[in-house]
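In: Sequence and predicted structure, then a few things I'm wondering about:
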Amino acid sequence: MSVTTSIFLDTRRMKKTKTYPVKLRVYTQSKTEFYLTVLDLSEDDFKKLEAKNIGEGLRKIRDQLNELKWQAEEAIKENRPFEFADFERKFIQHHPLLVKKQSRKYSAELPDMYRNEELPLDAIKRYKILSQHFDEGTIGNIFQCIVKKLILEGRIGSAENYYTSYRSFEKFKGNVLLEQVTVSYLMQFENCLLARGVSKTTIGIYTRNMRAVFNEAIFQDIVTSKQYPFGKRKYTVPTGKGIKKALTHEELLKMYNYPCDPNNPTEQRAKDMWLFSYFGNGINFKDMLYLKFKNIHEGFIVFERAKTERANREKPVLISVFITDDMKRIMDYWGNQNKSPNSLIFPVLDLNSNLYKQHEDRKMFIHMINDWLKHMQKELGITKKITTYVARHTFSTIMKNSGVSTRYIQEALGHQSLTTTENYLASFDDATKRKFASHLETFKMK
C-alpha cells in the first residue's frame, strides 16, 4: 500500500495571532489523517519556506519540518503493512514536534457495569496485581484489567490462573509493552521455562492467557491485529501430552475396599468423596460441592457444570447422573441434615460468604482430600498418583474400555466437543492391546 506524507498549512481557521496551524498529512488511497504540529505560521511565512534566502528563524522551522517529514517516512517504512493506529502509537504519540492524538486510548478499561464495583478486600491482599500501578500499553495493564473483571464476575479460579501467568511473564523480562511481545519473545519465554523444567502443559496455560490478553487489547482498541504474534506461521501455543491418570479395574477395586481407620472420619470422608465423584460420571469436585437437593430428580442428579455455565447461557448443557447405591449411601452419611431444596447436599461451603472466601474454602477442602488420597495410594502400593481429578479420568476410561460410545461419555462428562472428551480418555489397557494384537495372527488359523 502506497503511503504519502506532506507538510501543509491548515488555513481553514485563522488564530488571533493571524497565523494558522502547520500539520503533517499522511494519506493512502483510501484514507487521510492530519496530525497537528506545535508550530503556527502565517500564509506569507509558510510560502517563504520554499525560498532560498530566508531569515534564521524561518530556516530553523524549515529544517524542523523537513526533519519531521523524513522521520515520518522512515517510521512508515518500518510499519509494514501500514496501519494508522500503529503509526500513531509508535511515532505521533512520542514526537516532540507533534501534538499527541487523543482519539485512541492506550489503557485497558473495565466494562461499564463493573466501573463502580469494589473488589473483595481478601482478593486485594492476596493478588498484588490488583493494587499495582501499570504504565499504559503494558502487559501488566491488560492482565490487571482481566483479573479484576474475573474476580468481579466471581470466576476466582480463572483470575488466579491469569495472575499466576502474569507473574511468570513478569519474572521473565519484566512488565514489557504489548508491542514487545513478539514471536521471538514468546519462543524465548517457552525455552526459558523448558530449561527450568516447567511442563509444556503449564507453558501452554501461560501463553494461552497471553493470547487472551492480546485479544482483549485488540477488542479495546489498544493494539492492532497486525501486532498479534499468535497463529499460523507465528507462535503456536504448545499442548502437553499429559500422562493418563486413570486407575485400572484392579486399582479401583483396591480403592473401593480400602479399610479406613474407624477412628479417623476425615480419611473415610476423603475416600467417599472420591468414590462419589467416580460413580457420579466423574463429577468435578467444584460442581459436587455446589450440588443442592433441588438437583435431585426421581433418582437422578441433574446439574449444569459451573465451568461452562456462562458459555452455554442460551443452550444450557445439563448432565444427568443416575444415583447408585454407593452414591446414596455417601449422601446419607455425609449429606446435609437440612434437606430443603436450596441447601447444599454436602455442607462444606458457606453460601452466605463471598465468592472469594468460597473459592479459598473449596481449595482447602480439595487439598485435604488429596493429602489423604496420597496416603491411601502409598498404603495400597499403587504407583500412580491418585488425586480428586483421577476419579474423572478413571470414570471416562473405564467406560471407554467397556465399549461405551465416546458420544455418551461426552454427554456424561458435560463436554462441548468430542475432541475434549478424547483428550480425557486414556490409552487402552495392556490386556485390550494384547487382545487386539491377537487379531493380527488370525490368518494362521486358516
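Out: Okay, I see it.
In: switch to C-alpha atoms for all contacts and neighbour counts from now on
Out: Fine.
In: mind checking which helix or strand S320 is in?
Out: strand 318-322 (DSSP states H and E).
In: Show me what that strand is packed against.
Out: On a contact count with 3 or more CA pairs under 8 Å, 6 or more residues apart in numbering; DSSP states H and E, strand 318-322 meets strand 300-304, helix 406-413.
In: Can you say which of those is nearest to R155?
Out: strand 300-304 (15.8 Å; CA to CA).
In: Report the angle between the closest one and strand 318-322.
Out: Angle of strand 300-304 versus strand 318-322, following axes from the mean of the first three to the mean of the last three CA atoms, to 10 degrees, is 160 degrees.
In: Next, the buried residues of stretch 262-271.
Out: Buried residues in stretch 262-271, counted by 16 or more other CA atoms under 10 Å: 267-271.
In: Distance from the chain centre to it, please.
Out: 37 Å (CA atoms, centre = their mean, to the nearest Å).
In: can you list the residues that contact that stretch?
Out: For stretch 262-271, contacts defined as CA atoms under 8 Å, 6 or more residues apart in numbering pick out 255, 260-261, 334, 368-370, 372-373.
In: and with 6 Å instead?
Out: The contact list for stretch 262-271, computed with CA atoms under 6 Å, 6 or more residues apart in numbering, reads 260, 369.
In: ok but Q188 is inside a helix, no?
Out: Yes - per DSSP: H, G, I helix; E, B strand; the rest coil, Q188 lies within a helix segment.
In: what's around it, how many residues?
Out: 13 (other CA atoms under 10 Å).
In: From N281, how far off is it?
Out: Distance of Q188 to N281, given as CA to CA, to the nearest Å: 41 Å.
In: and if you look at K292?
Out: K292 sits at a distance of 17 Å from N281 (criterion: CA to CA).
In: more crowded one of the two?
Out: Ranked by neighbour count (other CA under 10 Å), K292 and N281 place N281 first, with 24 against 21.
In: Please compare the first structure with the one that follows:
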Amino acid sequence: MKKGRVNVSIVPDARRKKEGGKLPLKLRITYKGERRYYGTGFDANEEEWAAINSAGPRGELRRIKAGIAEIEKKAEDCIEKIVPFSFKQFEKAFFGKEIQFETLKLAFKAQIEQLESNDQWGTAAFYRTACNALHRFKAKIALEDVDQDFLRKFEKWILGEGLSITTVGIYLRALRTILNIAIDKGSFRKDAYPFGKRKYVIPTGKNIKKALAIDQIKKVFEYPTPSGSFLEQAKDFWILTYLCNGINMMDIARLKGKDIDAKSIRFIREKTKRTKRGDPLIITAARNPHVNAILAKWGKKSPAEEEYVFGIIEDSDTPKVARAKIQQFTKLVNKWMKRMGEDIGFNLTLTTYVARHSFATILLRSGAPMTFASQSLGHSNVITTQKYFAGFDLEAQAEYTKALVNF
C-alpha cells in the first residue's frame, strides 16, 4: 500500500534463506527509491507463503497471516503521522527508538569503540576476535540473520575448524551481549532473541585446571638459569606470580612504589577495578626472601610512590601501548617457561596461569581454609573460589578417592 510516496509491504527476503527453504518475512518500506527491511519474527517457505496469501489459511499459517497484517497496519498508521516522511522518524515511531545498527559488524564496532574509550583494551580485543570469527563463518551478517539455526551452524563450523566447544562458548557469549545491546537500542526484536531455555543454549567447556605439585615447584625453583638471561627473568617473574597470591603480569607491571613496603606487596586486580570501583578489594601478599631477591634483581631501587617498580611500562605510555607492552612481556615469560617445563619433563605447558593455579592448589592442600584462599586470590566471595577449584587437578582427585576403598 502507498502512503504518498511511501510503499509498505510484507515480503519474503530471498537474500536470507534459512534451513528447510524458509525465508524470513520482512516489513519492506520504500521511499524515494530507497528500501529498508525490518524483521517481523515470522518465516515461511514458498508453499507456506502462497497459503498465507490465500483466502483461508489454517492453523499456524493463519496466525502468521494475522501477525503480519497487524505489523503492516501499525507501519501504515505510523507513516500517516510522519510528514514529511523519514526513515529515522519512522523507526522511532514504529520501534519506540531509532535503529542504531543495521549489521552485526556495526553493532560489534560500536561496542569495541565504547570499550576502547573506557581503556578496556583487553575486552575490546576479545570482542574483535569474536566478530572476526563470526564473519569468517559468514561474510555479511544482518542482525536478523542471527537465529537458532545460525548459532547451531556456527557451532558446527567452529568445531569443524578444530577448535573446542569452549571457544564456541567464548565467541557466542560476546555475540549474546551484542544482541542484548541491540535489543536495548531497538535494533533487534526481543521476540526473535535466539538464546535461552528451549532455544539455543551456549555450551560451557569443562576445563581441567592444571597445577604443579610441591615437588614440581621445587624443580622450577632449582632449575639453573644463566645470570641476566631471558630465562632467568622469566623464571623469576613466574615465581613472583606463584608466591604473591597468583598475581598476573598485568598487575605486576602496574605495581608502583606506593604498593610495596618492607613486609608486603599490595595491589588491586586490574580485572576487577571497574566492577569493584565502589568497594575495591585490596590483595596483600607477604614478602619473603625469594620475593625480596626478585625485587632487588629486577625492580627499580627505591622507586617513587607513583613510579612503576619493574619498568615493564612507563607512565608516559598510552593505555593501548601499555597493554601491548604487557602482552609482549607475558608472551616472553610464557615462551621461556614453556621451554623450561619441556626440559624438566612436565606433562603440561608451564605458563604464568599455571603459577596462579599452583599457588591456589598448594594453599588449600596445606590446610588453609577456603575463605583464606578466596581472599588471597582476590575473589569477591567463596562461591567464586569454589567454582574456581571445580575440576581441579584430576590426578589429585584420583589420589584422594583412594580413601574410599582404603580398607
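Out: Arrived safely, thanks for sending. Note that the coordinates shown come from a computational prediction; the quantities given were computed from them, not determined experimentally.
In: Tell me how the two chains score on TM-score.
Out: Once superposed, the chains reach a TM-score of 0.76 (TM-score structural alignment, normalised by the length of the second structure), with 347 aligned residues with a CA RMSD of 3.4 Å.
In: Tell me the residues of the second structure aligned with the longest helix anywhere in the first structure.
Out: Longest helix in the first structure, counting residues (DSSP state H): helix 355-380. Aligned by TM-score structural alignment, helix 355-380 of the first structure falls on residues 319-344 of the second structure.
In: Ok, stretch 191-199 of the first structure next?
Out: On the second structure, the counterpart of stretch 191-199 of the first structure by TM-score structural alignment is residues 156-164.
In: roughly how far out does that stretch sit from the chain middle?
Out: For stretch 156-164 of the second structure, the distance to the chain centre is 18 Å (CA atoms, centre = their mean).
In: Ends of it, what's the gap?
Out: End-to-end distance for stretch 156-164 of the second structure, by CA to CA: 10 Å.
In: For that stretch, list every residue counted as buried.
Out: For stretch 156-164 of the second structure, burial by neighbour count (16+ other CA under 10 Å) applies to I158.
In: What lies in contact with it?
Out: With contact meaning CA under 6 Å, 6+ apart, stretch 156-164 of the second structure is reached by no other residue.
In: what would the helices and strands packed on strand 318-322 of the first structure look like in CSV with distance to A437 of the first structure?
Out: Shown next, in CSV, are those (distance: least, CA to CA, whole Å):
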stretch, distance to A437 of the first structure
strand 300-304, 40
helix 406-413, 22
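In: Show me where the first structure has its strands.
Out: Taking DSSP state E, the strands of the first structure run over residues 4-9, 20-27, 32-41, 296-297, 300-304, 318-322.
In: which one in the second structure is aligned with Q220 of the first structure?
Out: Aligned partner of Q220 of the first structure by TM-score structural alignment: K185.
In: follow-up on the earlier one: can you tell which of the helices and strands packed on strand 318-322 of the first structure is closest to H359 of the first structure?
Out: Closest approach to H359 of the first structure among these is made by strand 300-304 (18.3 Å; CA to CA).
In: equivalent range in the second structure for that closest one?
Out: Using TM-score structural alignment, the residues of the second structure aligned to strand 300-304 of the first structure are 264-268.
In: Distance check, I178 of the second structure against E91 of the second structure.
Out: Taking CA to CA, one finds I178 of the second structure at 20 Å from E91 of the second structure.
In: burial count for I243 of the first structure?
Out: So I243 of the first structure, with other CA under 10 Å, has 8 neighbours.
In: how about it, what's its partner in the second structure?
Out: That one, I243 of the first structure, aligns with I208 by TM-score structural alignment.
In: doesn't G391 make contact with that match?
Out: Yes - counting by CA atoms under 6 Å, a contact exists between I208 of the second structure and G391, whose distance comes to 5.2 Å.
In: which residues are in contact with both of those two?
Out: The contact sets of I208 of the second structure and G391 do not overlap (CA under 6 Å, 6+ apart).
In: With the flanking residues excluded, which residue is spatially nearest to A75 of the first structure?
Out: Distances taken as CA to CA, 6 or more residues apart in numbering put F91 closest to A75 of the first structure, at 6.8 Å, once the chain neighbours are dropped.
In: oh sorry, the question was meant for T384 of the second structure
Out: S374 is the one closest to T384 of the second structure (CA to CA, 6+ apart), at 7.8 Å.
In: and the gap between the residue nearest in space to the middle of the first structure and D429 of the first structure?
Out: Relative to the mean C-alpha position of the first structure, the nearest C-alpha, by CA atoms, centre = their mean, is the one of N209, at 3.6 Å. To D429 of the first structure, N209 of the first structure is 35 Å away according to CA to CA.
In: residue in the second structure matching Y106 of the first structure?
Out: Aligning on TM-score structural alignment places Y106 of the first structure opposite I99 in the second structure.
In: Let me see the contact set for its match.
Out: Applying CA under 6 Å, 6+ apart, we find I99 of the second structure in contact with 186-187.
In: Next: I218 of the first structure.
Out: Residues counted as contacts of I218 of the first structure (CA under 6 Å, 6+ apart) are T224.
In: Can you spell out the matching residue range in the second structure for the strand holding S320 of the first structure?
Out: Against the second structure, strand 318-322 of the first structure falls on residues 282-286 (TM-score structural alignment).
In: which residue sits closest to S158 of the first structure, ignoring its sequence neighbours?
Out: Nearest non-adjacent residue to S158 of the first structure (CA to CA, 6+ apart): L150, at 6.8 Å.
In: With L186 of the first structure instead?
Out: Y235 (7.1 Å).
In: next one: R128 of the second structure
Out: Setting aside the residues directly before and after it, R128 of the second structure is nearest to I112 in space (CA to CA, 6+ apart), at 6.9 Å.
In: Tell me, how many residues neighbour the one you found?
Out: As a burial measure, I112 of the second structure scores 21 neighbours (other CA under 10 Å).
In: Which position in the first structure pairs with it?
Out: Counting by TM-score structural alignment, I112 of the second structure lines up with V147 in the first structure.
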